[in-house]
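S.K.: Give me a model of this one.
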Amino acid sequence: MKKLINATETILTESLDGFVSAHRDILVVGDEHKFVRRASLKPGKVALISGGGSGHEPLHGGFVGLGMLDAACPGQVFTSPTPDQMLAAAEAVDSGAGTLFIVKNYEGDVMNFEMAAEMATGEVMTVLTDDDVAVETSTFSTGRRGVAGTLFVEKVLGAAAEEGLDLAALKALGDRANAATRSMGVALTSCTVPAAGTPTFELGEGEMEMGVGIHGEPGRRRVPLTSASEIAEEMVTAIADDFGDKARGEAFVLLNGFGGTPLMELYLMFNAAQQLLGRRGITVSRCLVGNYVTSLEMAGCSLTVTLLDDELTRLWDAPVHTPALRWGV
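M.R.: Model (predicted):
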């Protein structure tokens, strides 16, 4: 294992200290590194909180700031944050309008956020993201996994919360955004969790994992490596088939890198996916290409497609100022 670390037991706290220091105009870190939060909170606004295991950066801490999250709770690498982290974050950013948890559908995350919601004194609601079409039930989830589509949900909810939408309306909007979103990923290599020191799984030189999860969980099948166009075809087909008759009109597309894939290859994949979607009557009117929901140094990518309407488009375009996303301000 070759990594830029001092010790596996301090990698998270040292990384968080550097992250917050680099973005001190936007962020502060909570006591005992339990969470990061916006440096400037907006009174009377519903508080938006997410979180999950570290190793997926910039998710979720990179999306804390104006127009997105109020706080994010980082667990150890690929490990859910604890209920006391979530409770501390809620207490730190709750301004009296209630709190909305945005939770990826992994059993540890779901259980711990539920416990935190039960312990919280204010009103709490939850939006569960489950955009991964690769498998119906995986190693760490009952039902579909929440993956890169979580970014879109956090962005539109953040914009709506800034506008003053109340807790129940935000919950409904989040569920609707999630229902309009589908994702699928492919891995070309494994990644190495620092505490483990060995690759999470083994792939042969000529193999890839189709439908992989963001922790390296198994996907649909392990297959011989093929061309980018054929990989894009399988991902687009899986997503479009899952949408069914709704698969048409304008869409947001995220071509997301898992941390170890050059941008040249990500843009190539985006080009292939955009052409394939166009042939199916889906027009890419909003997009992101880059490393946004990573899996440490895994090589590979995921494709996320959200079918847009006027409200979702407007909320996506709304101003945002976070470490990872900035426009309109």
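
S.K.: switch to C-alpha atoms for all contacts and neighbour counts from now on
M.R.: Noted.

S.K.: And the helices in the stretch 201-329 of the chain?
M.R.: 228-243, 263-279, 310-317 (DSSP state H, counting those that start in this stretch).

S.K.: Turn those into JSON lines, including mean neighbour count and distance to Ile49.
M.R.: As requested, those are exported to JSON lines (neighbours: other CA atoms under 10 Å; distance: least, CA to CA, whole Å):
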{"stretch": "helix 228-243", "mean neighbour count": "18", "distance to Ile49": "28"}
{"stretch": "helix 263-279", "mean neighbour count": "17", "distance to Ile49": "29"}
{"stretch": "helix 310-317", "mean neighbour count": "16", "distance to Ile49": "18"}
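
S.K.: Let me know which of these is the nearest to Ile26.
M.R.: Nearest to Ile26 among the helices of the stretch 201-329 of the chain is helix 310-317 (19.9 Å), distances taken as CA to CA.

S.K.: Please, which helix or strand holds the residue nearest to Glu9 when sequence neighbours are not counted?
M.R.: Once flanking residues are discounted, Glu9 sits nearest to Ala195: 7.8 Å by CA to CA, 6 or more residues apart in numbering. Per DSSP states H and E: Ala195 is located in neither a helix nor a strand.

S.K.: what's Gly146 in contact with, if anything?
M.R.: 103-106, 128-132 (CA atoms under 8 Å, 6 or more residues apart in numbering).

S.K.: follow-up on the earlier one: could you take the helices of the stretch 201-329 of the chain and lay them out as JSON lines, with extra columns for distance to Ala97?
M.R.: Formatted as JSON lines, the helices of the stretch 201-329 of the chain follow (distance: least, CA to CA, whole Å):
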{"stretch": "helix 228-243", "distance to Ala97": "35"}
{"stretch": "helix 263-279", "distance to Ala97": "40"}
{"stretch": "helix 310-317", "distance to Ala97": "20"}
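
S.K.: To Leu170, which of the ones you listed lies closest?
M.R.: Nearest of the helices of the stretch 201-329 of the chain to Leu170, taken as CA to CA: helix 310-317 at 12.1 Å.

S.K.: The closest one - contacts with which helices or strands?
M.R.: helix 150-162 (3 or more CA pairs under 8 Å, 6 or more residues apart in numbering; DSSP states H and E).

S.K.: Buried ones in whichever helix or strand comes after the helix it packs on, by neighbour count?
M.R.: Proceeding N to C from helix 150-162, the next assigned helix or strand is helix 167-179, under DSSP H and E. Neighbour-count burial for helix 167-179, with 16 or more other CA atoms under 10 Å as criterion, is recorded at 167, 170-171, 173-175, 177-179.

S.K.: Please give the structure of this sequence too, so both can be compared:
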Amino acid sequence: MKKLINNPQTVVAESLRGFGRAHADLVRVNEDPIYVVRADAPRQGKVGLVSGGGSGHEPLHAGYVGPGMLDAAVPGAVFTSPTPEPIFEATKAVDGGAGVLHIVKNYTGDVLNFETAAELAEAEDITVRSVVVNDDVAVEDSLYTAGRRGVAGTVLVEKIAGAAAERGDDLDAVTAVAQKVIDNVRSMGVALTPCTVPHAGKPSFELGEDEIEIGIGIHGEPGRHRVPMASADEITDQLLAPVLEDLKLAAGAPVLLFVNGMGGTPLSELYLVYNHARDVLEGRGLTVSRSLVGNYITSLEMQGASVTVLRLDEDLTALWDAPVNTPALRRGL
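M.R.: Predicted coordinates:
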């Protein structure tokens, strides 16, 4: 294992310390318990947005803390849910009197720990709502979940719900917008290589020299099947087909096309995937009106990609276009 680390047990704490120092204009890092909040938190009268989960998926979630997106992010150990205490403390830290929305990826530990934190917050008269992101069409149940996993669609939920909160929507409205995105977004991923968790010191799974895993999870969970390595277009077809089958988009529908890298894939390859995915969508009479390409939710150094499609309408498009200023996503400033 070759990684730029000092001690496998302190990777998250040291990394977050550096993250906070690099982006002090946007965020504050609380070290005990660990969580990240907007530099100007709490914002009075504004709905607070809190998300989080295991580290190793950077820039998700801490990279999306800032105006127009999250108010706080709670990182756990690598590929491990944060415990209820830091989630609760982060919730308190961003409560501006308008309530707090928890955005939770559908992994059993995340769901249970966010539920407990919400109960603790409610006991202190903080109104909390929760949405659970489950956009992965690969499998219904896995090592980590009951039901579909939450993957790259989480980025879109955080951006669009964050814009709704920033414009002053109340808690019920922000929750409804977040749920609307969840209901209309689907993803599918592929791994070309495994990744290595620092404290484990060895790859989290094995792939043959000429094998790829279709439908991989962001922690290396098994997908639908292993197949021989193929061309970029052929792999993209295998990712996109179940996404489109599930969404059942009508001809002419506007969509957002998001091609995400798993951490070890060059942008040049991601744009190959995007190029063919767009051809397929437009060939079906769909309108790709918004796009996102890059490493936005990763799996350490895994080589691979995911394809996400979000059905858009006028309101979701306007919220996607709204200004955002975070360490990992900035536009419209």
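
S.K.: Fetch the TM-score of the aligned pair.
M.R.: Between these two chains, after superposing, the TM-score reads 0.98 (TM-score structural alignment, normalised by the length of structure 1); 329 aligned residues with a CA RMSD of 0.9 Å.

S.K.: before we move on, back to that, what is the burial count for the residue nearest to Glu9 of structure 1?
M.R.: Ala195 of structure 1 has 12 neighbours, counted by other CA atoms under 10 Å.

S.K.: try Val227 of structure 2
M.R.: 13.

S.K.: Surely it touches Glu209?
M.R.: No: using CA atoms under 8 Å, Val227 of structure 2 is not in contact with Glu209; the gap is 11.3 Å.

S.K.: Quick one: map Gln275 of structure 1 onto structure 2.
M.R.: Taking TM-score structural alignment, Gln275 of structure 1 has Asp279 as its aligned residue in structure 2.

S.K.: Quick check: its match vs Thr308 of structure 2, distance?
M.R.: 15 Å (CA to CA, to the nearest Å).

S.K.: what residues are up against Ala191 of structure 2?
M.R.: Listed by CA under 8 Å, 6+ apart, the contact set of Ala191 of structure 2 reads 212-216, 262, 302-305.

S.K.: Can I get those residues in a markdown table including distance to Leu292 of structure 2 and neighbour count?
M.R.: Listed next are those as a markdown table, based on distance: CA to CA, whole Å; neighbours: other CA atoms under 10 Å:
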| residue | distance to Leu292 of structure 2 | neighbour count |
| --- | --- | --- |
| Ile212 | 24 | 23 |
| Glu213 | 23 | 26 |
| Ile214 | 21 | 23 |
| Gly215 | 20 | 26 |
| Ile216 | 20 | 25 |
| Met262 | 14 | 29 |
| Met302 | 20 | 23 |
| Gln303 | 18 | 19 |
| Gly304 | 16 | 26 |
| Ala305 | 13 | 29 |
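
S.K.: Identify, from those, the entry nearest to Thr10 of structure 2.
M.R.: Met302 (21.1 Å).

S.K.: Okay, and the alignment partner in structure 1 of Ser130 of structure 2 sits in which element?
M.R.: Here Ser130 of structure 2 is matched to Thr126 in structure 1, going by TM-score structural alignment. Per DSSP H and E: Thr126 of structure 1 is located in strand 124-129.

S.K.: Verify the contact between Leu315 of structure 1 and Val153 for me.
M.R.: No: in this structure Leu315 of structure 1 lies outside contact range of Val153 using CA under 8 Å: 10.2 Å.

S.K.: From the chain's centroid, how far away is stretch 176-183 of structure 1?
M.R.: On the basis of CA atoms, centre = their mean, to the nearest Å, stretch 176-183 of structure 1 sits 12 Å off its chain's mean C-alpha point.

S.K.: Repeat that for stretch 132-151 of structure 2.
M.R.: 13 Å.

S.K.: for stretch 194-213 of structure 2, same thing?
M.R.: Distance of stretch 194-213 of structure 2 from the chain centroid (CA atoms, centre = their mean) equals 21 Å.

S.K.: Which positions in structure 1 sit opposite that stretch in the alignment?
M.R.: Counting by TM-score structural alignment, stretch 194-213 of structure 2 corresponds to residues 190-209.

S.K.: about what we covered before: is it true that the residue nearest to Glu9 of structure 1 touches Thr10?
M.R.: No: under the criterion of CA under 8 Å, Ala195 of structure 1 makes no contact with Thr10, lying 10.6 Å away.

S.K.: And the closest residue to Thr283 of structure 1 other than its chain neighbours, how far from Pro83 of structure 1?
M.R.: Of all residues not flanking Thr283 of structure 1 in the chain, Glu250 sits nearest, at 4.7 Å (CA to CA, 6+ apart). Counting by CA to CA, the separation of Glu250 of structure 1 from Pro83 of structure 1 is 39 Å.

S.K.: Just give me the match in structure 1 for Ala161 of structure 2.
M.R.: Mapped onto structure 1 by TM-score structural alignment, Ala161 of structure 2 lines up with Leu157.

S.K.: Then His23 of structure 2?
M.R.: Checking TM-score structural alignment: His23 of structure 2 goes with His23.

S.K.: hang on, its match packs against His321?
M.R.: No: in this structure His23 of structure 1 lies outside contact range of His321 using CA under 8 Å: 10.9 Å.

S.K.: Look at these two and report which has more neighbours.
M.R.: Using other CA under 10 Å, the more surrounded residue of His23 of structure 1 and His321 is His321, with 18 against 14.
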